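Novice: Got a predicted structure here, sequence first:
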Amino acid sequence: VEQFFISVGLLVCLACLAKCMRFFKCIFFSFWKVLPSSFLQSMGQWAVITGAGDGIGKAYSFELARRGLNIVLISRTLAKLQAVAEEIEWTTGRHVKIIQADFTKDDIYEDIEENLKGLEIGILVNNVGMLPNLLPSYFLDTSDEIQRLIHCNITSVVKMTKLVLKHMDSRRKGLILNISSGAALCPCPLYSLYSASKAFVCTFSKALQVEYRARGIIIQVLTPFAVSTPMTKYLNTNLITKSADEFVKESLNYVTIGDETCGSLAHEVLASFLSLVPSRVFYSSAFRRLLLTRYADYLKQNANIR
C-alpha cells in the first residue's frame, strides 16, 4: 500500500511539473524569445487558413502574410474573402488566393483539393468553427444544427488536415495549427455541443502530433479562452479578453512550445487556475444559475450600448 501511494504521488508530481514547464516556457517565449519569420517561411511558400473572412482566421491571414507567406483564404462569404484578399495584397504585397466553401457541408473538399493543387503549403490553420448557441442553454433548447456543427467544427479539421498533411509528409516539414477552445479543457454544461466538438479537436491534434513529430511536422492545438471576434460577440478587450490580432501575434511565438497551448500567457494562467477548481463546481446547479444570470446581464448591457 505504501509503495502504491508513493507511485501515485510521484505521478501527480510529474503531472504538476509538466504543467509548470509549459507555463514557464510561455513566460520565456513571451518575454525573451520571438519566433523569427524565417522559421515560418521555411515551412513552405503558402499558408492556408479556414474561416478567414473575419475574427481569428482573418488575423492569422494578415499576420502570416506580414511574415512573408502567400495566403489561401477559405470561407463561406465571397464578399468578405475578396475584401480581405485585396487588403492583404495592398498592405503586404503577398499573393492571395481565395476559395469559397461552406464548411457546414460535406461535399466541398474535392473542389478545395483541386484549388490547392501545385501549391507548396507550409502552414495550415484550421480555424473555421461555429457556436450553435452564443448564450448558455440546455441541450434540448439549442437550435437544430447538430450535423452542421459536426461538419464545421470536426469534419473540417479532419478533412483539411488529410488534404494538406500528405504533402507535408512527403516534404518532411510543415505546421498545422488547430484552433480549439478553453471550453474543451473540461466538459462545459450549457455549451455541451460546442465543448465536446472542441474537445475532439484537442484529442485528434495531440494524437496526430505523436504520429508525425518524427516526420518533421508540427501539429499544435490552441485552446484560447476569451477572444473578441464576431462569433463570441465580446465587445471590449482587457487582460483576459484579447483582440484577435493580439491573440494571433502572441500565439505564433508558441508554435514550438509543444502539442498544446492556450496561445496567450494570460490564458495559460487562467487555465492553470481553473484546473485547480473541482469539476463538481462546474457541474453544480449554482454554477449553471450563475452562468445564466451573467449572460442575462450581458444582454442588458449590450442593449444599452447599442
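Specialist: Nice, I can see it.
Novice: drop to CA atoms for contacts and neighbour counts, all remaining ones
Specialist: Fine.
Novice: contacts for the host helix or strand of V201?
Specialist: The secondary structure element spanning V201 is helix 192-212 (assigned by DSSP states H and E). Applying CA atoms under 8 Å, 6 or more residues apart in numbering, the contact partners of helix 192-212 are 130-132, 139, 146, 150, 153-154, 157, 169, 178-181, 183-188, 217-221, 259-260.
Novice: here's the one I want to compare it with:
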Amino acid sequence: MAAVDSFQLLYAEISRSCSGYYEALAVVGAVYAASRAVVLLRDCCGLVRVHFLPRLKPRRKLSQRFGAWAVCYGASEPVATAYAEELARNGVSIVLVAQNPASVRDTAASLSQNYGVETVVVLADFSVDPAAGKLVQDAVRGRDVGFLVTSVDECGAPPRPLAEASEQDLLDLLNRNVAGATLLARLLLPGMAARGRGAVVNISPGGCCRPTPGRAALAAAAGFMERLSTALQLEYGSRGVFIQSLTPLQISSSRRPTWRASWLVPKPDVYARHAVSTLGVSNRTTGYWPHTLQLGLMRKIPEWIWLLGSHVFIS
C-alpha cells in the first residue's frame, strides 16, 4: 500500500509541475487545428468561386468580353479541339492552326455547320518551318482576335528515358510546344493589348506537376508553359489581357482508349465546357473541379512515395 500511495503522490507532483507545459501544448494544438481548418475553408471557397459560381451567374458573351476570333494552336489535340468547339458554341469564330490538314479540316467544317461561325485552317509546323508564324499572321490580319489557345502536344509516344529519345523527336517536341506557343503569343499579344481585351489559354498536362520517369522532355515543356503563363500575366494582365494556365489530368479520348470516361476522367467536350467557364476567374487551374481535388491530393504525397509508385506502375 505504501508503494501505491507513494506512486500516486509522485504522479500528482509530476502533474502539477508539468501542468504549464500541458496547457502550452494544448494551445499549440488548438492553433494548428484552427490554421488547418482555415486553409481547408479557403480551399473550399476557392473551389466554389472558380468552378461553380461562374456557371451559375449570367455573364456577357465571350465575343464581347474578349474578342470575336480565336486562334487554336495544336488543334489536332482532342482537348484543344473540344475547347475550340466550346468557343464556337459561344459564337466565337475559329482559326485552327495544325501541321496535319486531314486532322482539322473536318473539324472546321463541323464547327461552321453546327454553330454558324467562320473558320479558317492554317497549316503551320513550327518544328520544321521557321516562317510558320508568317502564315498565322496573314490569316488573322484585320480580324478581332481575342483568344489564343495553345495545347501541349503529348505526341502519344510511350514513356522512355531521355537518352533513348532521338534528337529529332526532342527538337520536334520542343519546337512545337515551346517555340510555337511563345512565337504565337508574341504575334497576337500586341493586338490584344492595344484593344485592351483578350485571353491567352495555355493547356498542359497536369500530371507533369510531379516527376514521372520517361517524361522528362514533356514535363519540361509543360513547366515552361506554366512559367510562360505566369510571366505573361505579370506583363499584360494590367493591359486587359487575361492569361490562364490550364493543367488537366486524365481526359478520355480516342488517343487514350484505356481511359474510360467517368466522373474523374471526363470526355473532352465535358472538360472544355467546365474549363471555358473559368475564363476571367482563375489564372491557374485544372479547369475541372474533380481534377482540382485530385491535383491537391497529388501534391500532398511525399515525393519519394510518388517516385516509388511511378517506377512500379510505369515499369
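Specialist: Thanks, I have the structure now. As the structure is a computational prediction, the values presented were derived from the model and not from experiment.
Novice: on that earlier part again, pull out the buried residues from the contacts of helix 192-212 of structure 1.
Specialist: 130, 132, 150, 153-154, 157, 178-181, 183-185, 187-188, 217-221, 259-260 (16 or more other CA atoms under 10 Å).
Novice: what about the strands in structure 2?
Specialist: 69-73, 93-98, 119-123, 145-151, 198-203, 241-246, 284-285 (DSSP state E).
Novice: if I look at R141 of structure 2, how far off is K134 of structure 2?
Specialist: Distance, R141 of structure 2 to K134 of structure 2, using CA to CA, to the nearest Å: 11 Å.
Novice: more crowded one of those two?
Specialist: Each of R141 of structure 2 and K134 has its neighbours counted (other CA atoms under 10 Å); K134 has more, 12 against 9.
Novice: What lines up with the more buried one in structure 1?
Specialist: Superposed on structure 1 with TM-score structural alignment, K134 of structure 2 falls opposite E110.
Novice: Return the residues in contact with that match.
Specialist: Contacts of E110 of structure 1 by CA under 8 Å, 6+ apart: none found.
Novice: residue in structure 1 matching G296 of structure 2?
Specialist: In structure 1, G296 of structure 2 lands on S272 (TM-score structural alignment).
Novice: let me redo that: S277 of structure 2
Specialist: Using TM-score structural alignment, S277 of structure 2 lines up with N253 in structure 1.
Novice: What of V178 of structure 2?
Specialist: Match for V178 of structure 2 (TM-score structural alignment): I154.
Novice: Against N253 of structure 1, how distant is the residue most central in space within structure 1?
Specialist: By CA atoms, centre = their mean, the mean C-alpha position of structure 1 lies nearest to I179, the distance being 1.4 Å. When distance is defined by CA to CA, I179 of structure 1 is 15 Å away from N253 of structure 1.
Novice: could you pull out the helices for the stretch 1-150 of structure 2?
Specialist: 2-51, 53-56, 62-65, 78-89, 101-115, 132-140 (DSSP state H, counting those that start in this stretch).
Novice: For the ones you listed, could you give me TSV that also reports distance to A272 of structure 2?
Specialist: What follows is those, written out as TSV (distance: least, CA to CA, whole Å):
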stretch	distance to A272 of structure 2
helix 2-51	12
helix 53-56	13
helix 62-65	14
helix 78-89	5
helix 101-115	15
helix 132-140	24
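Novice: looking at these, which is buried most?
Specialist: Ranked by mean neighbour count, the helices of the stretch 1-150 of structure 2 are led by helix 78-89 with a mean of 23 (mean count of other CA atoms under 10 Å).
Novice: Now do that helix: distance to the chain's middle.
Specialist: Centroid separation between helix 78-89 of structure 2 and its chain, computed with CA atoms, centre = their mean, to the nearest Å, is 15 Å.
Novice: Read off where it ends up in structure 1.
Specialist: Helix 78-89 of structure 2 corresponds to residues 55-66 in structure 1, going by TM-score structural alignment.
Novice: To what extent does that stretch diverge from structure 2 after superposition?
Specialist: With mean CA distance after the TM-score superposition for structure 1, stretch 55-66 of structure 1 departs from structure 2 by a mean of 1.1 Å once superposed.
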